[in-house]
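[1] Need coordinates for the below:
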Amino acid sequence: MGASTQEQPRRRVTEQQRELRFDAGALCLDLVATVGRRPLVPVERMGDAARLAAWCQGTGVTPRPGYDAAAALASLHELRTAAFDIASSAVDGHVPDGQALALVNRLARAHPPVPQLELTPDGARSSPDHELLTVQQLLSVIARDLIDLMSDDARRSRLRACASDACRMIYLDRPRGRARKWCSMQRCGNQAKAANHRRKSAT
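    Purely as a prediction, here's the structure:
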């Protein structure tokens, strides 16, 4: 019999790793972050209608009522794959896939809603009626956000991947100060510190 293939150790998926993230620094990156633990064992964080609604609420984009959640998820997942390929290219230097670029450019062609102002007791505010997006407009807003990010040399140079092998989230680092190593000090940073402390204690 031939030698058996050595399997990678399984890692427990915690509730924290299933949580939606809204701290990547850009709308397009928050979409990319709906998959966790790249590239080890990807964790789907936006796999049903309820999670899609929660993500839209968390990012401040609101689809018009009555949209097809299954179709919207399929389109967002396709855009997410393309956005990850393109955004991560600024981190590791690979050449983005041509089909990913074509998809983003095609989706960006749809016009987002024109912003409107209305007077309220608190002053002039954007009209809620004009904040409701069709699925095509939602996809366009995200695609345009990615294009704006990647075409801005200063912002693109601040794209990072979390140093945690169990995370690797792509995030936009702050413009000033010391470069961040972790997506969040409260999450991966503290976990790395704790693991380092345990290793030192064991020796």
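
[2] all contacts plus neighbour counts: C-alpha atoms, from now on.
    Noted.

[3] Could I get the full set of helices for the protein?
    Taking DSSP state H, the helices of the chain run over residues 15-18, 27-32, 49-59, 69-92, 98-108, 135-151, 153-156, 190-202.

[4] Single out the most deeply packed of the ones you listed.
    The highest mean neighbour count among those, using mean count of other CA atoms under 10 Å, belongs to helix 27-32: a mean of 24.

[5] which strands and helices sit next to that one?
    helix 69-92, helix 135-151, strand 170-172 (3 or more CA pairs under 8 Å, 6 or more residues apart in numbering; DSSP states H and E).

[6] switch to 7 Å and redo it
    helix 69-92, helix 135-151 (3 or more CA pairs under 7 Å, 6 or more residues apart in numbering; DSSP states H and E).

[7] Let's see this one next, to set against the first:
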Amino acid sequence: MGAAPQAPRTRVTARARDLRFDAGSLSLNLVATAGRRPVGPLERMGDAERLAAWCGGVGLTPAPGYDPDALLRSLHALRDAAYDIASSLLDGRRPSPASVNLVNELAAPEPPAPRLELTPDSVRPAPGSALLPEDALLSVVARDLIDLVSDASRRERLTRCASEVCRMLYLNPPSGRPRQWCSMRRCGNNAKAAAHRRRKAATDEGRRAPESGST
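    Got it, this is the predicted structure:
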């Protein structure tokens, strides 16, 4: 067997550990809670505080009394399955049957229907209608992944960040120029800065070469 691929050496900064909410879909935002896949995954949602921050960022509210550790384990398992399935679409391979079975199992429960209620002056979401039991929350995320796989237009927009360090999966916008990087402010700027350093190093080396050859 060949050696496992090695991730480029780079510092793990606080920014690298930031949660990402710009992948273009709920299920891909979950996948993005583990950075730098497939080599050396970086955990971004490893405790109850990060779990609450992620749920708030994607607009999912667990029902009171949920067990953060149990929900984290379930989301991590769903995250691995979602990554396996989504990346298989880009790599032209067959995902693991276990991943497909898990997504189908978690998608089976029917999420509660949202409800409205009248107020004296207008209308508003009914209190508690957005609270999701654990099985319903997992179902919402799993169904989003199934919708992504089922929608040809969304599948065609699925891509992977060109940064060898990042490799985040995301959806390109439906119109406009496809993005090479997950974020111009992040990986795009890093790539441009690295290219500038390489050009400068090559220029400096070219200037030194004639000097070293002189007598």
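
[8] returning to that earlier point: now the helices of structure 1 as CSV including distance to Pro115 of structure 1?
    Below are those laid out as CSV (distance: least, CA to CA, whole Å):
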stretch, distance to Pro115 of structure 1
helix 15-18, 34
helix 27-32, 18
helix 49-59, 17
helix 69-92, 23
helix 98-108, 17
helix 135-151, 13
helix 153-156, 25
helix 190-202, 41
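
[9] Pro42 of structure 1: which of these is closest?
    helix 15-18 (10.1 Å; CA to CA).

[10] mean shift of that closest one relative to structure 2?
    After superposition onto structure 2, helix 15-18 of structure 1 sits on average 0.8 Å from its aligned residues (mean CA distance after the TM-score superposition for structure 1).

[11] Just the residues contacting that helix, thanks.
    Gly36, Val43, Arg45 (CA atoms under 7 Å, 6 or more residues apart in numbering).

[12] Just give me the match in structure 1 for Cys166 of structure 2.
    The pairwise alignment with structure 1 assigns Cys166 of structure 2 to Cys167, based on TM-score structural alignment.

[13] who's in contact with the residue nearest the centre of structure 2?
    For structure 2, Ala32 is the residue whose C-alpha lies nearest the centre (CA atoms, centre = their mean; 2.1 Å). Going by CA under 7 Å, 6+ apart, Ala32 of structure 2 touches Arg20, Met168.

[14] What's the separation between the alignment partner in structure 1 of it and Glu131 of structure 1?
    Mapped onto structure 1 by TM-score structural alignment, Ala32 of structure 2 lines up with Ala33. To Glu131 of structure 1, Ala33 of structure 1 is 23 Å away according to CA to CA, to the nearest Å.

[15] cool, Arg10 of structure 1 as well?
    43 Å.

[16] Compare these two (neighbour count), which wins?
    Glu131 (18 against 8; other CA atoms under 10 Å).

[17] How many residues are close by the closest residue in space to that one that isn't next to it in sequence?
    Spatial nearest neighbour of Glu131 of structure 1, chain neighbours left out: Thr62 (6.6 Å); criterion: CA to CA, 6 or more residues apart in numbering. Residues contacting Thr62 of structure 1 under the criterion other CA under 10 Å number 19.
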